[in-house]
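In: task: produce atomic coordinates for the following.
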Amino acid sequence: MRDDNDPTTMQQLLDQIRASSEGLEHVPVANILEAVGERSFGPVVLLAGLITIAPLIGDIPGVPTLLGMVVVLTLGQLLFRRHSIWLPGWISGRQVPRGKLVKGVDWLQRPARFLDRITKPRLTCLVNGPGLYVMALICIAVALAMPAMELVPFSANGGGAALMAFGLAIVVRDGLVALIATTITGLTLWFITSSLIL
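Out: The predicted model follows:
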């Protein structure tokens, strides 16, 4: 499910997002999606996770649930073996002010360089073939739990971290990151369940 133009590192992903904003005052979501590769399921999940854990943005009521819907729509298409991502017009037509987009990309440069140094293709059986579909199912489970996460303080941050890690694992083909993401998912779901029961 990877195109030759799809990013293979965090740095490439950020560079392509920045390039999508050139010459525009407001950047449509469709432009960002096209820039990172229309078959790039990983970057979409990664971005959803990043936005969910971002200070101020991810704390806005309804945002985690909206991002969960994007993840379900995106990875649902992966499970049905679509070769490109389709999003409804009301999502793909949304626009982001270029200034905020560039500021966010600049802020992420240092973490991206760090992640690129410690990630690499390994345990690729966990992120290719059947392993990719298992990850997609886990991500969908996290996304479907987002409404409940909005009721439990700080749990959406765990869900966002899990989605970010899964997206990163898909982008860089790192099975170790996929295992870490699975652990984060388990801990987050346990925390939500415990909080709701108590």
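
In: please make it C-alpha for all contacts and neighbour counts, starting now.
Out: OK.

In: distance of Arg113 from Leu13?
Out: The span separating Arg113 from Leu13 equals 11 Å under the rule C-alpha to C-alpha, to the nearest Å.

In: tell me which of those two has more neighbours.
Out: Just comparing Arg113 and Leu13: by other C-alpha atoms under 10 Å the higher neighbour count belongs to Leu13, 21 against 13.

In: pretty sure that one is in a helix, no?
Out: Yes - the assignment for Leu13 by DSSP: H, G, I helix; E, B strand; the rest coil puts it in a helix.

In: so who does it touch?
Out: 7, 36, 43 (C-alpha atoms under 8 Å, 6 or more residues apart in numbering).

In: and it, how far is that from Ser40?
Out: Counting by C-alpha to C-alpha, the gap from Leu13 to Ser40 is 10 Å.

In: could you also give me the structure for this next sequence, so I can compare it with the first?
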Amino acid sequence: MDGDETITGLMGRIQAVAEQGERTRLRDVIDALGRDSFIPQLMIPALAVVSPLSGVPLFSSLCGITIALVSAQMLAQRQRIWLPRWLLEKEIDSERLLSAAARMKRPAGWLDRITRNRLRVLVWPPVLWIAQALCLACGLMMPFLELVPFTSSILGAVVLLLSFGMLARDGLFTLLGFVVIGGLGIGVTMFVNGGTV
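Out: Now for the predicted structure:
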């Protein structure tokens, strides 16, 4: 990766948009990322769910819906992204957005530095389609898990790992995403079954 094809570059674009007013619309963020940039538009709500913004009521649901819509269009292999107008017009306080972006810059820089061309088979079809389907499932689950502590952040971390693997063509991140979602699935199964898988 180089230039703006990094998480650090994406954070910079978001900060530039948030500095333009007291409130920031989702439409403005998407326009800044580029209308054909599906993966960045998948990563940004995932990053937001992992950040302190996840504590804002209904924010995780909003991000989950966005993740689901973007993932579905990636699976459908659309050339241009579409989001409903009501979602594009949703606003968030710009100070909160700037604060979250600033907090994410250090881990974003670390992720950018450790990227390598590894396990390439995990970032090409058919495994790529599995990763996109998992992102879709995580997004769909977020609104239903809004009141369960940490679950949206865990799902956001899974989407972030999978999408970063797609962006960087680094299958190690895809593998880590599979491991995290697998661990979450085992944990939920054990909880439901009273401690046994």
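
In: coming back round to it: return the member of the contacts of Leu13 of structure 1 nearest to Ala19 of structure 1.
Out: Val36 (9.8 Å; C-alpha to C-alpha).

In: residue contacts, that closest one?
Out: 5-7, 13, 16-17, 43.

In: among those residues, who's most crowded?
Out: Most surrounded of the contacts of Val36 of structure 1: other C-alpha under 10 Å gives Pro43, at 27 neighbours.

In: contacting residues for that one?
Out: 13, 36, 167-168, 170-171 are the contacts of Pro43 of structure 1 under C-alpha under 8 Å, 6+ apart.

In: helix, strand or coil for Val148 of structure 2?
Out: Going by three-state DSSP: Val148 of structure 2 is coil.

In: next, count neighbours for the counterpart of Asp174 of structure 1 in structure 2.
Out: Superposed on structure 2 with TM-score structural alignment, Asp174 of structure 1 falls opposite Asp170. Using other C-alpha under 10 Å, Asp170 of structure 2 has 24 neighbouring residues.

In: let me see the contact set for the counterpart of Asp116 of structure 1 in structure 2.
Out: Mapped onto structure 2 by TM-score structural alignment, Asp116 of structure 1 lines up with Asp112. Contacts here follow C-alpha under 8 Å, 6+ apart; on that basis Asp112 of structure 2 touches 6-8.

In: mind giving me a markdown table with those residues and columns for neighbour count and distance to Leu134 of structure 2?
Out: A markdown table is the format used below for the contacts of Asp112 of structure 2 (neighbours: other C-alpha atoms under 10 Å; distance: C-alpha to C-alpha, whole Å):
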| residue | neighbour count | distance to Leu134 of structure 2 |
| --- | --- | --- |
| Thr6 | 21 | 22 |
| Ile7 | 25 | 21 |
| Thr8 | 20 | 24 |
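
In: how big is the offset of the single longest helix found in structure 1 relative to structure 2?
Out: Ranked by residue count under DSSP state H, the longest helix found in structure 1 is helix 175-197. For helix 175-197 of structure 1, the mean deviation from structure 2 after alignment is 1.4 Å (mean C-alpha distance after the TM-score superposition for structure 1).
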